[in-house]
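Trainee: only the shape, not the letters, is given here:
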């Protein structure tokens, strides 16, 4: 049995901006079921404090970032440490930026403190509980590994650093080093330095005992110049040292399950797929789409960024709609992309064929996944992706680019794969308009044969991406690290 501390900035269902929260909310639960003692450390953002009310004070601590009260409470069965520092974390909206999407100027301090408190827990800050292993998630927790290295004589804990998205570096000015109590000697190529700045992401990549990526394919891709973001040399070295591996994310069956989902219009299963038509009908009504349409309903649930290939979707939207398809988008982000999708909605030519919802809405995402026929995710790169896993579970066939976790989870409906009865959706290789058009054409083609479409849906819904499987792989990794080091 291991004592595991997850260090993170988001935690589902209390605080979520993306897939990171789904992981940190679900993986600890799965690990607890395997018998490990698992806790989470997170900054005291308003949503976290509001969701975990019955807390006890662990310790009051004076830090380089000011006075901090470390709280402890439970969310369901998961023990959660909360860094209560209102001067740093009591702000509305996103954990990372203000209402105008501007990063908070003191993010260097807010997330350095997260790593510092994590390292203090490893050194016995909580007299009654001391972790054997710190599992750090993304750049927000990356400095944990550097602090552990600084304090290595004061603890026995090991560290795992998980890359959820290598594109976010957590880079800050060098002159902050003294403010966050990191020695100047750590600022070099074999340390925190990245293009003349401090990178919290690189702190995790360089100092962690082991690195994981959230899919096997992404773990390979990030060792290449194309997707390494300048870290490919370091990551290739760590891979050669067998200290980089890929473990695919899972899905929480208690949250995403069409047979028990209370957020959708009608519950269904692969044996009762006809009921899914009710979810489509209600979704069309909700968004004033033509309920008499016989074409497939395409959907996107995503951050609006070029990474997600949304510009490719925009280029093909006229073809999709002119061929009788419908389209729903849920997401927010880049203003230019929002404007481009809005122009389609406001075009009378596409009345009752397209709808958008700008923002984040967890309940609506369930209704869209349940009611749509095709889920689109033509990402330029995708560390894992979780939404395509939800789509598979709901029989909403994923249409994806073959990269990262998308390559590991969706099998294209080629004639050969259909004959082998292994297809679960649609995928393409070339990241361009023609590549996406190939997959869209294939979807329209198979839509004409509903018997084949139903068989694809049932096979998609039969896929298993359990957090229990992922938790077992992490458990094996933790024990291997303990033996190796």
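Mentor: Sure, I can see it. Not measured: the values here are computed from a predicted model.
Trainee: CA only for contacts and neighbour counts going forward, please
Mentor: Noted.
Trainee: the strands in the stretch 351-485 of the chain, which residues?
Mentor: 354-358, 374-377, 397-401, 426-428 (DSSP state E, counting those that start in this stretch).
Trainee: so which of those is the most packed in?
Mentor: Mean neighbour count (mean count of other CA atoms under 10 Å) peaks for strand 397-401 among those, with a mean of 30.
Trainee: so how far is that strand off the chain centroid?
Mentor: Between the centre of strand 397-401 and the centre of its chain there are 17 Å (CA atoms, centre = their mean, to the nearest Å).
Trainee: ok, now stretch 278-286?
Mentor: The chain centre lies 27 Å from the centre of stretch 278-286; the measure is CA atoms, centre = their mean.
Trainee: so which residues make contact with that stretch?
Mentor: The list of residues contacting stretch 278-286 from outside it, by CA atoms under 8 Å, 6 or more residues apart in numbering, reads 264, 265, 266, 290, 291, 367, 368, 370, 371, 372.
Trainee: which residue, other than its chain neighbours, is closest to residue 246?
Mentor: Leaving aside its chain neighbours, residue 246 sits nearest to residue 216 (4.0 Å; criterion: CA to CA, 6 or more residues apart in numbering).
Trainee: residues contacting the one you found?
Mentor: By CA under 8 Å, 6+ apart, residue 216 lies in contact with 245, 246, 247, 248, 404, 405, 408.
Trainee: and these, which of them are buried?
Mentor: Neighbour counting by 16 or more other CA atoms under 10 Å classes 245, 246, 247, 248, 404, 405 among the contacts of residue 216 as buried.
Trainee: SS state for residue 5?
Mentor: Secondary structure of residue 5, reduced to three states by DSSP: H, G, I helix; E, B strand; the rest coil: strand.
Trainee: right, and it touches residue 134 too?
Mentor: Yes: using CA atoms under 8 Å, residue 5 makes contact with residue 134 at a distance of 4.9 Å.
Trainee: from residue 370, how far out is residue 399?
Mentor: 15 Å (CA to CA, to the nearest Å).
Trainee: give the other helices and strands that the host helix or strand of residue 340 contacts.
Mentor: When secondary structure is defined using DSSP states H and E, the element that contains residue 340 is helix 335-345. Judged by 3 or more CA pairs under 8 Å, 6 or more residues apart in numbering; DSSP states H and E, helix 335-345 is in contact with helix 310-322, strand 354-358.
Trainee: apply 10 Å and report the result again.
Mentor: In this structure, helix 335-345 packs against strand 297-304, helix 310-322, strand 326-333, strand 354-358, with contacts taken as 3 or more CA pairs under 10 Å, 6 or more residues apart in numbering; DSSP states H and E.
Trainee: in addition, the following structure is provided for comparison:
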């Protein structure tokens, strides 16, 4: 039985502790995958009598698995199932570094009990994000970063920029703030698709843009997503500043086809997350020839600096701005390097991260959980 996150993490506990289930599942192995161990993702229960009443678990199980005084399903699962998470680096961060503080020290508590977390980086099906099939994504033209055929990418970019000019037609269902009327075809375009939260590092992005937009007038930024209202308001205020007008466009909301258009139009894709268990948007961006600029943490360490994207190590606006400047400089001075990086990014995915390759590691983990 493969369970995902705190929502289902008690299943292995129940089938080992409750009489009727214990016999029926005696030869069944269990795996619990932690997709995000951050505080707020554990599905913990503060009311201990209520936790016992709704689960039927013995009092010792409830009281032996308290994290910050709450019954924690992920902590409990460690005694009954094999644990995995969605990248090798995130597994190490949880059990070998102080970044585990952001989980309430879940990883270290598990380690103290002898429960190791196995890291298996998520896979992706490249066929789901294939820019050579434009109709699948609602794009006006196809292109292929793997071969360097990018004429259609320029068409997609122009098509989207025309709609994001000052008088462009609305892009439902997103609410637009700002536009890209000053962004020329020769300018690099930074993009982002995701939740606009502190965990995703958007607060650091605002700081980076506040400094970089006045310094360099020849790039644009396009952001699609929604999230914390304080961050949305900071972005909206920035879009109204003189240096950002016509260069920073915000699309508050989400739509799958609109996201595909953003991935296809962009030159660089920003992932400044404070922590990131795996990250799939960096994969998607690479398949669309959109090179990631990422904070070197968790699953984002699969992006190779200067080979398949651009990385930075310190979680700060200054470090992010430095990585963006490196990306812009390479774009302007070494376009051939950018083309090689685009090809290498797609090749890495096909060599290492397709699901048919990744699934073999899960099969090994499944076999290890079965009773001998």
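Mentor: Great, that's in hand. What you are looking at is a predicted structure, and each value in this text was computed from that prediction instead of being measured.
Trainee: sorry, back to before: quick check: of the contacts of residue 216 of structure 1, which lies closest to residue 156 of structure 1?
Mentor: The shortest approach to residue 156 of structure 1 among the contacts of residue 216 of structure 1 belongs to residue 245, at 22.6 Å (CA to CA).
Trainee: double-check that that closest one belongs to a strand.
Mentor: Yes: membership of residue 245 of structure 1 in a strand is supported by three-state DSSP.
Trainee: against structure 2, where does the longest strand seen in structure 1 fall?
Mentor: Within structure 1, and with DSSP state E defining each element, the longest strand by residue count is strand 66-75. Aligned by TM-score structural alignment, strand 66-75 of structure 1 corresponds to no residues of structure 2.
Trainee: quick one: buried residues of that strand?
Mentor: Using 16+ other CA under 10 Å as the test for burial, strand 66-75 of structure 1 gives 68, 69, 70, 71, 72, 73, 74, 75.
Trainee: ok, back up a step: give the equivalent position in structure 2 for the residue nearest to residue 246 of structure 1.
Mentor: The pairwise alignment with structure 2 assigns residue 216 of structure 1 to residue 88, based on TM-score structural alignment.
Trainee: pretty sure residue 318 of structure 2 is touching residue 272, no?
Mentor: No: with the criterion set as CA atoms under 10 Å, residue 318 of structure 2 and residue 272 do not qualify as a contacting pair; they are 11.7 Å apart.
Trainee: more neighbours: the two, which one.
Mentor: Neighbours of residue 318 of structure 2 and residue 272, each counted by other CA atoms under 10 Å, are more numerous for residue 272; the result is 30 against 18.
Trainee: my guess is that one contacts residue 205, does it?
Mentor: Yes: judged on CA under 10 Å, residue 272 of structure 2 makes contact with residue 205 at a distance of 7.0 Å.
Trainee: give me the common contacts of those two.
Mentor: Both residue 272 of structure 2 and residue 205 are in contact with 198, 316, 317, 320, where contact means CA atoms under 10 Å, 6 or more residues apart in numbering.
Trainee: please name the residues that touch the last one.
Mentor: Pointing back at residue 320 of structure 2 there. When the contact criterion is CA under 10 Å, 6+ apart, the partners of residue 320 of structure 2 are 201, 204-205, 207-209, 270-272, 293-295, 310-314, 326.
Trainee: 7 Å instead?
Mentor: With CA atoms under 7 Å, 6 or more residues apart in numbering as the criterion, the residues that contact residue 320 of structure 2 are 208, 312.
Trainee: tell me the residue in structure 1 aligned with it.
Mentor: Here residue 320 of structure 2 is matched to residue 436 in structure 1, going by TM-score structural alignment.
Trainee: ok, its match to residue 23 of structure 1 distance?
Mentor: 29 Å.
Trainee: and what of residue 255 of structure 1?
Mentor: Taking CA to CA as the criterion, residue 255 of structure 1 is separated from residue 23 of structure 1 by 12 Å.
Trainee: pick out whichever of those two has more residues nearby.
Mentor: Counting neighbours by other CA under 10 Å for residue 255 of structure 1 and for residue 23 shows that residue 23 has the greater number, 22 against 16.
Trainee: surely that one is within a strand?
Mentor: No: with three-state DSSP as the criterion, residue 23 of structure 1 is helix rather than part of a strand.
Trainee: where in structure 2 does stretch 40-52 of structure 1 fall?
Mentor: The counterpart of stretch 40-52 of structure 1 in structure 2, using TM-score structural alignment, is absent.
Trainee: where is the longest helix in structure 2?
Mentor: helix 317-333 (DSSP state H).
Trainee: and it with strand 189-193, angle?
Mentor: Here the directions of helix 317-333 of structure 2 and strand 189-193 differ by 130 degrees (axes from the mean of the first three to the mean of the last three CA atoms, to 10 degrees).
Trainee: what comes up buried for helix 317-333 of structure 2?
Mentor: Going by neighbour count (16+ other CA under 10 Å), the buried part of helix 317-333 of structure 2 is 317, 318, 319, 320, 321, 323, 324, 327, 328, 331.
Trainee: give the contact list for the fifth one.
Mentor: So that's residue 321 of structure 2. Under the criterion of CA under 7 Å, 6+ apart, the neighbours of residue 321 of structure 2 are 208, 212.
Trainee: ok, now the third one?
Mentor: Taking CA under 7 Å, 6+ apart as the criterion, residue 319 of structure 2 is in contact with residue 312.
Trainee: quick one: it from residue 331 of structure 2, how far?
Mentor: When distances are taken as CA to CA, residue 319 of structure 2 and residue 331 of structure 2 turn out to be 19 Å apart.
Trainee: and the helices and strands packed on helix 335-345 of structure 1 as CSV, adding distance to residue 237 of structure 1?
Mentor: CSV is the format used below for those (distance: least, CA to CA, whole Å):
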stretch, distance to residue 237 of structure 1
strand 297-304, 32
helix 310-322, 34
strand 326-333, 35
strand 354-358, 42
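Trainee: among those, show me which one is buried the most.
Mentor: The highest mean neighbour count among those, using mean count of other CA under 10 Å, belongs to strand 297-304: a mean of 23.
Trainee: cool, thanks, talk later.
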